[in-house]
Each structure stands twice: as C-alpha cells, then as structure tokens.
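# Just the structure for this:
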Amino acid sequence: MTRSAPRVDAVLVQAVIAGALSFAHLHDLAAAAGQNGWKAWAYPISVDLLLVAAWRRLRSGGSKTAAWCWFLVALTASLGANVATAGLLDLGAVPAWLRILVAGWPAVAFLGGTLLVHASPKPEETPAQEEVNTAPAAPSAPELPAAEPEPALPSTAPVPPALVALARKVADDHRSRTGTAIDTSTLRARLGVPMPLAEAIASQLT
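Reported below is the predicted structural model:
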C-alpha cells in the first residue's frame, strides 16, 4: 500500500517563518539593550506567550477590554522590535529610554500574564435574557365563568307537521328496506336535525 506524500500547509509555513523572524528581532534588540546570554532569548518567549494568553482570553469570551489591552501591549513590543532592528536604530548605541523599557518588560509581562490567567470569565447575558430578568411578572388572567349548557329541547316540543310528514316517509322507507323500525339516531342523521328534535319527531311517529 502506497502512502500519499504529506501536504505542506502554506499558511503554517508562513506563520513559522514570521514567528522565527520576529523571535530573532526581539532577541537582537534585547541583546543590544544589555540583556546578555539566556536573558536575551527569554524576551521573545515572554512576548509571544503574552500574545497567546491574550488571544486565548479573547476567544474564551472573558473580559474583552483586558484581553485587547494586553494583546496590543505584546503586539507593540513585537512590532517595535521588528521596526527597531530594520536599520532605523543603531544597535551599537541603544538609547537609555529603550534600555529602561527592555529592562522593565519582565515585570509588565508577568503582570499581564497573571491577570489574564486568573481572570474568571463571566458569561454575558443576551438582551433577550436581560429583558426576561427585568420584566415584571405578568398578572394571571382572570378565570372566566363556565358557560352554561344550552337547555335541551323537551321530547314533547311541538314539531311542524311538514317535518313530521317527511319523517314518516323516511321511517316508512327505512322499514320497507330493512324490515325494522327506524331508530332515533338514524332518523336524526337522515333528517339532519338535533337529537332533541329527532326525539320529539320519533315520539310523534309511534
């Protein structure tokens, strides 16, 4: 079985190259500012870690203001080193203010990283939830009295003679076809009248 050749992700390669160049620029600036040996290598790591911590806080839905603040601080430090080492600054004679900034960076990075790590994210309420929480409870609707049932027609209610005559024809037709007397339910269905009226008609057919 043949294995396919691994595919190279151009975006990942670009990110590795950009990260390596930024790392080297930060190292060179820290070394020029008097941070020798391992300390010069620790500065790029500190800046990158602060960038990652701020970005993770932005993605996790925590405090956006604090996360953006520390993200911009780390990004400024990284961009500043890239610009400073591009020939605009004499690395052989670094000004005093830049030496102070480089020397004070560890305290700034420690403070930012600590605040980002220990800040507890607070879930944000949506506008719909806020309206539900602040809206007063709606009063319950008053109960309506139950409707009284319609009075049933008495079985002895007067029935029009024409309707009785029609019912008699229907009953005779039913008897001739089935040999049995028509019941009240069948009579009501054939005439299309309410049951009380059908009962009154049936009482007049007997």
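# drop to CA atoms for contacts and neighbour counts, all remaining ones
OK.
# ok, Pro44 to Val13 distance?
19 Å (C-alpha to C-alpha, to the nearest Å).
# Comparing these two, which residue is more hemmed in?
Pro44 (24 against 11; other C-alpha atoms under 10 Å).
# Mind giving me the packing neighbours of the helix or strand hosting Trp105?
Using DSSP states H and E, Trp105 sits in helix 96-118. Applying 3 or more C-alpha pairs under 8 Å, 6 or more residues apart in numbering; DSSP states H and E, we find helix 96-118 packed against helix 38-59, helix 64-83.
# let's see 10 Å
Here helix 96-118 touches helix 10-32, helix 38-59, helix 64-83, going by 3 or more C-alpha pairs under 10 Å, 6 or more residues apart in numbering; DSSP states H and E.
# Out of those, which gets nearest to Asp173?
Each of the helices and strands packed on helix 96-118 has some distance to Asp173 by C-alpha to C-alpha; the shortest is helix 38-59, at 84.8 Å.
# Which elements pack onto that closest one?
Helix 38-59 packs on helix 10-32, helix 64-83, helix 96-118, going by 3+ C-alpha pairs under 10 Å, 6+ apart.
# Please work out which residues outside the shortest one touch it.
Identification of contacts with helix 64-83 by C-alpha atoms under 10 Å, 6 or more residues apart in numbering yields 21-30, 44, 46-59, 61, 84, 89, 101-102, 105, 108-109, 111-113, 115-116, 119, 121.
# which of the residues in that helix are buried?
Residues of helix 64-83 classed as buried: 66-68, 70-71, 73-75, 77-78, 81-82 (neighbour count, 16 or more other C-alpha atoms under 10 Å).
# before we go on, could you also do this sequence so I can check it against the first one:
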Amino acid sequence: MTRSIRPDAVLVQAVIAGALSFAHLHDLAAAAGQTGWKAWAYPVSVDLLLVAAWRRLRTDGPSRLAWCWFLIALIASLGANVATAGFLDLAHPPAWLRFGVAGWPALAFLGGTLLAHAPDHSADTTEKTPVAAPAVPDVEREAVPAPTLEPQTAVTATEEPPALPAADPAPAPVSSVPVPTALVEHARKIAADHTARTGTPIDTATLRARLNVPAVMADAIAAQLT
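Take a look at the predicted model:
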C-alpha cells in the first residue's frame, strides 16, 4: 500500500524563500569582491547563524545572547535582500559594504561559538529540601489483662457453691493514663488551630479523631488541655 505524497504549502513557501535569500546573499558577496566558493559560503554562514540562534531560543528559552545573534543574522539576511533590489550600485559597491562582507566571517564565527558553548540555565539543579512534618509519637494501646479464673472444684453436698468470678476491673481513671509530652504539645496546636478557625474550643470527639488515639487517652489529653 503506497501513500500519496501531497506537497505542503508551508514547506514549498519556505524552500522558495530560502532559495531567493540564498541567491541574494550570494550576489551581494560576489559584488563585494568575494568570488568563487567564498561567495557561496556567505549565504550558508548567515542562514546557519539564524537557525542556530532560533534553535537556542526554542530549546533554552528567551535570552539576550540568543536574541542578539538572531537579530544580527536577520539584519544581514534582510539587508542583502534589500540591497540587491536596486538600492545599491552593485557594480560599484560602497566601502562600508566591502568592509561588512569582509568582516562577516569573524563575526559569524564568534556568534556560533557563543551559541554553542553558552551555559544552559534552563534547568534549576538546586532542589529544595522538603520540610518534614512534626512526627506524632505512636501511642500503643495498653491491653487490659483478662481476669484469671481459679479452676473449679467438684461441689459436694457439704461444701458451699464456688463464688462467682470477680467482675472486670473498672477502667483506670483519666488522670492515671500516661500521655507523652510530645503528643500533648501536638494536641495543643490542633486545639488552637480549631479555636482560631471555628471560634469554639475543640471537643473530645474531634480531638480523638484528629489524633487517632483511644477514647481513654483522648479524655486524658483533653483534661490536660483545660
């Protein structure tokens, strides 16, 4: 299966414009005294400098260096096209034109070298150190030991029935639950932020949900905050 080749209007226009600009630069260099292969090298030098500066602008972003050499190459190309339109007598070129054409190779070499070896500041290699959030100590839940039952003995007619097992010990009071100092300080910050946003003191349920701690420890922390 063959694909049909359709000419691109933009590409055709670019080829025509490039060929005309190339011919005008050649004619201007030949009129200024550059003969042979030298006259053909001038258009290549101007167009390459223009492309190099434009590529620098596209890849590394706007910079004074790239814009400076882009405008120099554009003025050289545009000036050659205008000069060959009859504004100058190419049979008797002025001295400044000969001077400019003769000095162009050194100027183009300098511009190409600076564009090729200019430092790249587009990527910032410095990385900001992330600020670590305050670590909240893990609170281990203390398991309540299960009551141990005495082994049951056989009940005889003369013995009293065994007493019922003692009930589970009552939970420790709020004040006896150990709370880390760092957790209390973190809870103070959370309570202050809640008060600043809502205008009301933080309740125990909200404090427990924010700290993700047991209810007993949340009560102990709330007691220390009051």
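# what's the TM-score here?
The TM-score (TM-score structural alignment, normalised by the length of structure 1) is 0.61; 152 aligned residues with a C-alpha RMSD of 3.1 Å.
# which stretch among the helices and strands packed on helix 96-118 of structure 1 comes nearest Arg168 of structure 1?
Relative to Arg168 of structure 1, the nearest member of those by C-alpha to C-alpha is helix 38-59, separated by 85.9 Å.
# Distance of Thr2 of structure 2 relative to Ala91 of structure 2?
On the measure of C-alpha to C-alpha, Thr2 of structure 2 and Ala91 of structure 2 end up 53 Å apart.
# picking that back up, dump the helices and strands packed on helix 38-59 of structure 1 into JSON lines; add distance to Ser185 of structure 1 as well.
Below are the helices and strands packed on helix 38-59 of structure 1 laid out as JSON lines (distance: least, C-alpha to C-alpha, whole Å):
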{"stretch": "helix 10-32", "distance to Ser185 of structure 1": "83"}
{"stretch": "helix 64-83", "distance to Ser185 of structure 1": "76"}
{"stretch": "helix 96-118", "distance to Ser185 of structure 1": "81"}
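# closest to Arg175 of structure 1 out of those helices?
Across the helices and strands packed on helix 38-59 of structure 1, closest to Arg175 of structure 1 is helix 64-83 (C-alpha to C-alpha), at 89.1 Å.
# mean shift of that closest one relative to structure 2?
Compared with structure 2 after fitting, helix 64-83 of structure 1 deviates on average by 1.2 Å (mean C-alpha distance after the TM-score superposition for structure 1).
# Between helix 38-59 and that helix, find me the angle.
140 degrees (axes from the mean of the first three to the mean of the last three C-alpha atoms, to 10 degrees).
# picking up where we left off before, right, and the helices and strands packed on helix 38-59 of structure 1 - which one's nearest His174 of structure 1?
Closest approach to His174 of structure 1 among those is made by helix 64-83 (85.9 Å; C-alpha to C-alpha).
# any chance of the helices and strands packed on helix 96-118 of structure 1 in TSV, plus distance to Ser155 of structure 1?
Shown next, in TSV, are these (distance: least, C-alpha to C-alpha, whole Å):
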stretch	distance to Ser155 of structure 1
helix 10-32	92
helix 38-59	80
helix 64-83	81
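# my read: Asp90 of structure 1 touches Asp28, true?
No. Here Asp90 of structure 1 does not reach Asp28: they are 11.7 Å apart, not a contact under C-alpha atoms under 10 Å.
# Give me the more crowded residue out of the two.
For the pair Asp90 of structure 1 and Asp28, the greater number of neighbours falls to Asp28 (22 against 12), based on other C-alpha under 10 Å.
# so what corresponds to the more buried one in structure 2?
Taking TM-score structural alignment, Asp28 of structure 1 has Asp27 as its aligned residue in structure 2.
# isn't that match right next to Leu90, touching?
Yes. Using C-alpha under 10 Å, Asp27 of structure 2 is in contact with Leu90, at 8.7 Å.
# which neighbours do these two share?
Common neighbours of Asp27 of structure 2 and Leu90 (criterion: C-alpha under 10 Å, 6+ apart): 83-84.
# that older thread, quick one: which of the helices and strands packed on helix 38-59 of structure 1 is nearest Ser140 of structure 1?
Counting by C-alpha to C-alpha, Ser140 of structure 1 lies closest to helix 64-83 out of these; the figure is 41.5 Å.
# can you tell me what part of structure 2 that closest one aligns to?
Aligning helix 64-83 of structure 1 against structure 2 (TM-score structural alignment) gives residues 63-82.
# Stretch 65-80 of structure 2: how far from the chain's middle?
The chain centroid and the centroid of stretch 65-80 of structure 2 are separated by 33 Å under C-alpha atoms, centre = their mean, to the nearest Å.
# Stretch 87-98 of structure 2 now?
53 Å.
# shared neighbours, Asp90 and Asp28 of structure 1?
In the contact map built from C-alpha under 10 Å, 6+ apart, the residues linked to both Asp90 of structure 1 and Asp28 are Ala84.
# pretty sure Thr206 of structure 2 contacts Asp219?
No. Using C-alpha under 10 Å, Thr206 of structure 2 is not in contact with Asp219, being 11.3 Å away.
# So for those two, which residue has more residues nearby?
Asp219 (21 against 14).
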